[in-house]
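Asker: Predicted model, plus sequence, below.
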Amino acid sequence: MVSNRNVLFISSQETFSVHGMETKLKEMGYTSLYVPLEIKQLQEHADKGELIVYYMDETVSDDPAFLVFLKDLCMEKDKGLILIGAKEEYNVVVKTVPLDCVSAWFERPLDMRKFLQAVEKQFDSMAETLLRKTILIIDDDVAYMQTIREWLKESYQVAMVDSGVKAIKWLAINKADLVLLDYEMPITNGPQIFEMLKSDSDTGVIPVMFLTGQQSKESVLTAMKLKPVDYLLKTINKAQLKEKLDQYFAIQKGKL
C-alpha cells in the first residue's frame, strides 16, 4: 500500500451518496476530501489526493473547461480517476479525459463493495508503480503519447505533457528518470525544449531521448549534435522501444 491513502471526491454537491462513500473509506483507513466542481478549488486541493472519485450528474457537460483541467491533472500528475454515474454522463467525460486515465467506472445505484475493491486495487497499483522508473513523454500528439504509455505502463511509471511549458511545470514538482521528447513540435520545438531542460541545474541532469518521424541522415545528425542519450524513430514498435529503454536503464544501473 502507498503510505498516503488520500481520496478527493468531486461532484456538483456533497450528496448523501457521496457522504456515504466517504464514511466507508474512512472506516478503511482512508482520508477523504470533498471538492466542488470548480477549477480553482480542485487546483488548490489537487496535491491532497492520489485518487480522484468523480460523482457525475446532469451538470457534467455544463463546464467543458473543468473537464479539460481534470484531463490535464490526471495526465500530468498521474492521478487515478474513478467515475460514478450514468452511461450518458460517462460518455461526456471520456470525450475529454482519455480512457487510460480512468481506473474504473460504476453506474448508479452504486455497488459499494465493488467500489471499495476498486479503490483498494488502485492504491495497490500505485504502490507498485512508485517502485518503477519514471518516464516523462513530451509530445503535442496526445494519441501517440497514449499509445506509448499503454506500451510501457506495465514496466514504467509514465507521465505525459503536450508542451515544453507544461514539462517545466511538471518537472518542478516531480522526478523523471528519463524524458522522451518529440523532435518536431509547434511553437516550441524539441531542440528548444531540450536546451531549456539542459540550461536548468535541476533538469539538466535528466537524460533525454528524442522521438521523431524524420528518418533522413541530416535530421539524425542534427539531433545527435545536441547530445541526447539516444534518437528513436516513431516507427519503432512496442518490443523495440521496451528493449531500448530496458537496455538503457540496465546500463545505467551497472554504472552505479
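Answerer: Cool, the structure landed. Keep in mind that this is a model prediction, so the values were computed, not measured.
Asker: Please make it C-alpha for all contacts and neighbour counts, starting now.
Answerer: Fine.
Asker: and V35, how many neighbours?
Answerer: If you count neighbours by other C-alpha atoms under 10 Å, V35 ends up with 22.
Asker: First-to-last residue distance for stretch 152-161?
Answerer: 16 Å (C-alpha to C-alpha, to the nearest Å).
Asker: Pull out the buried residues from that stretch.
Answerer: Neighbour-count burial for stretch 152-161 flags 152, 156-161 (criterion: 16 or more other C-alpha atoms under 10 Å).
Asker: what about K87, distance to L70?
Answerer: In terms of C-alpha to C-alpha, K87 sits 19 Å off from L70.
Asker: then this one, side by side with the first:
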Amino acid sequence: MKKILFVGKINESVKDIEELLEKHFRVQICQLHTEAVADILKVVTPDLIVVSLAGVLESDSRIFEILSKEYRDIPVLTIGTDEEKGLVYGANSHFENIPRPADKRTVMEAVCSKVDASLVIQDGMYKVMENRSRKLIMVVDDNAMTLRSIKEMLQEYYDIAVATSGMKALTTMGKNPPDLILLDYEMPVCDGKQTLEMIRADSEFETIPVIFLTSVSDREHVEAVLSLKPAGYILKPPVKEKLMGAIREAIKD
C-alpha cells in the first residue's frame, strides 16, 4: 500500500481529506510546521507528500524550500487557493496544486496519478488499483516466524503483503487485492478452509489463486485440503524451490 505524508493545520477540512485517503493509502499526518516536516522526513520516506495550504503563512515557504532542495524525488501535491499557493511557492514546477475547495473525486484522481495507481469508481465508491510492475503475493499465517521466513524467500521476486488472520487478510485485500495467496490451513479461530470460503464468496476475490500451507502430511489430511480445490499445497516449513515452482505454476509467471 502506498505511503502518503499528509501535512496541514488540523481542522475539519484536513480531517475530511485524511479520512478519505486513509481508506486507500497508509497515511501519516504532520502539522504544517517547518521543524515537524523536516523531522518526520528523516524517519519516513513517503511515496507522496500532500499539503493542505489552508491557513498557510508566508513563513511556511521554508517547508517548500526544503522539499524542493532535499526531497525532490518525492512528488508533492498541494490543496489551496492561488493566493495561498503564491505565499509559499508560486510557480515552482516541482509542486502541483489542486484548487480549493476540492471535491473528493478531484483529490483522489490527483493522488492516484501521483502514485501510479488507477482509480475505479463503482456505485459511488472509490477503489484504488496500484499499477504494479511485480506480482503481489499475500501470505496469511498466525505464526510470525513463518511470515518472516516466507517473506525473506520471496521478496526478491515479488511484492509481499502479510496478515496474521483470515479477517485481517480480507481487510487488506479490500484495499489492494493480491495476485496470489499463500494461506495457512491450520490457523486458530478462522482456519484456512473458512478463510478460503470467505474469499470465494466475494466476487472480487473468487478468482485469486490460493496455495495452502500445511504442516500435516497424512493422506486423510491432504485429501481434505485438496477437496477444496486450491491452486496447490505446500508442506511446512516450505522449501524455497518448491514454493517458487508452485507460485509460478499458479500465476503462470
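Answerer: That came through fine. Note that the structure is predicted; figures quoted are calculated from it, not measured.
Asker: one step back: and the buried residues of stretch 152-161 of structure 1, which of them are in helices?
Answerer: Within the buried residues of stretch 152-161 of structure 1, residues falling in helices by DSSP state H are L152.
Asker: re earlier: compare K87 and L70 of structure 1 (neighbour count), which wins?
Answerer: L70 (23 against 12).
Asker: For the host helix or strand of the more buried one, name the packing helices and strands.
Answerer: According to DSSP states H and E, L70 of structure 1 maps onto helix 64-76. Applying 3 or more C-alpha pairs under 8 Å, 6 or more residues apart in numbering; DSSP states H and E, one finds that helix 64-76 of structure 1 contacts strand 157-161.
Asker: In structure 2, what stretch matches the strand it packs on?
Answerer: Strand 157-161 of structure 1 corresponds to residues 159-163 of structure 2 when matched by TM-score structural alignment.
Asker: how big is the offset of that stretch relative to structure 1?
Answerer: For stretch 159-163 of structure 2, the mean deviation from structure 1 after alignment is 0.7 Å (mean C-alpha distance after the TM-score superposition for structure 1).
Asker: sorry, back to before: residue range in structure 2 corresponding to the following helix or strand past the helix holding L70 of structure 1, please.
Answerer: Using DSSP H and E, the helix or strand that follows helix 64-76 of structure 1 in sequence is strand 80-84. For strand 80-84 of structure 1, there is no aligned range in structure 2, judged by TM-score structural alignment.
Asker: now the angle between helix 64-76 and strand 80-84 of structure 1, please.
Answerer: Interaxial angle of strand 80-84 of structure 1 relative to helix 64-76 (axes from the mean of the first three to the mean of the last three C-alpha atoms, to 10 degrees): 140 degrees.
Asker: Just name whatever secondary elements strand 80-84 of structure 1 is in contact with.
Answerer: Using 3+ C-alpha pairs under 8 Å, 6+ apart, the elements in contact with strand 80-84 of structure 1 are strand 51-55, strand 102-106.
Asker: Tell me which of those strands is the most buried.
Answerer: Most buried of those, by mean neighbour count (mean count of other C-alpha atoms under 10 Å): strand 51-55, with a mean of 25.
Asker: Give me the residues contacting it.
Answerer: 6-11, 18, 79-85, 122 (C-alpha atoms under 8 Å, 6 or more residues apart in numbering).
Asker: can you check stretch 4-11 of structure 1 too?
Answerer: Residues contacting stretch 4-11 of structure 1 (C-alpha under 8 Å, 6+ apart): 18, 29-37, 46, 48-57, 123.
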